[in-house]
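Asker: Sequence first, then the predicted structure:
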Amino acid sequence: MDITIYHHPHCSNSRQTLAAIRAAGHAPRIVDYLIAPPSREELERMLAAAGMRPRAAMRTKESLYTELGLDGDAVSDAVLIDAMLAHPVLINRPFVLTPKGVRLCRPPETVREIL
């Protein structure tokens, strides 16, 4: 199965999700999204496939989120996506893509839905 995980090795949820994928017998493509973030098109496709709006995929507890003024209700989806692309640390993790769907795997057990 073709699986991609947008991974951050210092994140326990990301590590647990990767372990669950491997325990299910898969060898995923691992993308350290802080080093190689998705393109705008990839991010928009992932959000659409997961049925998520950009704000739902953001790390709202990051100080940068507030510093950039992203916490207001009037901030558009396009501005949120721009911020995630400019500052990948704002993208919540891990996103997992499989032929069965795309999920933000928080909690890690969510990955089972698409394996």
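Answerer: In hand now; what should we look at?
Asker: make it CA atoms for all contacts and neighbour counts henceforth
Answerer: Will do.
Asker: what's the closest non-adjacent residue to the spatially most central residue of the chain?
Answerer: What sits nearest the mean C-alpha location of the chain, by Cα atoms, centre = their mean, is residue 95, with 3.6 Å. The spatial neighbour of residue 95 that comes closest, neighbours along the chain excluded (Cα to Cα, 6 or more residues apart in numbering), is residue 104 at 4.4 Å.
Asker: Second structure follows, compare the two:
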Amino acid sequence: MAVTIYHNPDCGTSRNTLAMIRQSGVEPEIVEYLQTPPDRATVLRLVADAGLSLRQALRQKDTPFDALGLGDLARGDNELLDAVMRFPILLNRPFVVTPLGTRLCRPSELVLDILENPDIGPFTKEDGEVVIDGEGRRVGDN
């Protein structure tokens, strides 16, 4: 199964997502998007395939979002996309692409919905939050 993750190794959510992909038995293509930013068409495709608007895919925390006035709803997609091209950190992460779909994996366990093998066994995030318990049940699922 071909899997691509748009990854920031400094982000715990991104690291947890990558760990779940690997625990599923897949070694993904890793695109460190701050070092190798996706082009405009790729950003638009990721966002659309994930069922998001460009505005929904923007990251506000620890970015120039406020300084650039991107919270102004009068700013259209072209302006938002121009900002992402200048400052790739504005694109939220991690986006994951698999044959089963594309997701912005926030929280990281959303990746399980698009993995061929979501039964990855017990998994605990870096911060100690249990995602899958010792019996293979997703915590929080009914």
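Answerer: That came through, no problem. Not measured: the values here are computed from a predicted model.
Asker: re earlier: the residue nearest to the centre of structure 1 and residue 46 of structure 1, how far apart?
Answerer: 8 Å (Cα to Cα, to the nearest Å).
Asker: Likewise for residue 96 of structure 1?
Answerer: The span separating residue 96 of structure 1 from residue 46 of structure 1 equals 9 Å under the rule Cα to Cα.
Asker: okay, these two: which has more neighbours?
Answerer: Neighbour count, other Cα atoms under 10 Å: between residue 96 of structure 1 and residue 46, residue 96 has more, with 28 against 20.
Asker: who's in contact with the helix or strand containing that one?
Answerer: Here residue 96 of structure 1 is covered by strand 95-98, with elements defined by DSSP states H and E. Contacts of strand 95-98 of structure 1 with the rest of the structure, by Cα atoms under 8 Å, 6 or more residues apart in numbering, involve 1-7, 46, 102-105, 111, 114-115.
Asker: superposed on structure 2, where does that strand end up, distance-wise?
Answerer: For strand 95-98 of structure 1, the mean distance to aligned residues of structure 2 following superposition is 0.4 Å (mean Cα distance after the TM-score superposition for structure 1).
Asker: tell me, that strand lands on which residues of structure 2?
Answerer: Across structure 2, the stretch matching strand 95-98 of structure 1 (TM-score structural alignment) is residues 95-98.
Asker: Correct me if wrong: the residue nearest to residue 95 of structure 1 contacts residue 50.
Answerer: Yes - using Cα atoms under 8 Å, residue 104 of structure 1 is in contact with residue 50, at 7.3 Å.
Asker: who's more crowded, these two?
Answerer: With other Cα under 10 Å as the criterion, residue 104 of structure 1 and residue 50 differ in neighbour count, and residue 104 comes out ahead with 23 against 17.
Asker: Could you point out the longest helix of structure 2?
Answerer: Longest helix of structure 2, by residue count under DSSP state H: helix 12-23.
Asker: Mean per-residue distance, that one versus structure 1.
Answerer: Aligned to structure 1 and superposed, helix 12-23 of structure 2 gives a mean residue distance of 0.2 Å (mean Cα distance after the TM-score superposition for structure 1).
Asker: tell me what that helix is packed against?
Answerer: Counting contacts by 3 or more Cα pairs under 8 Å, 6 or more residues apart in numbering; DSSP states H and E, helix 12-23 of structure 2 packs against strand 4-7.
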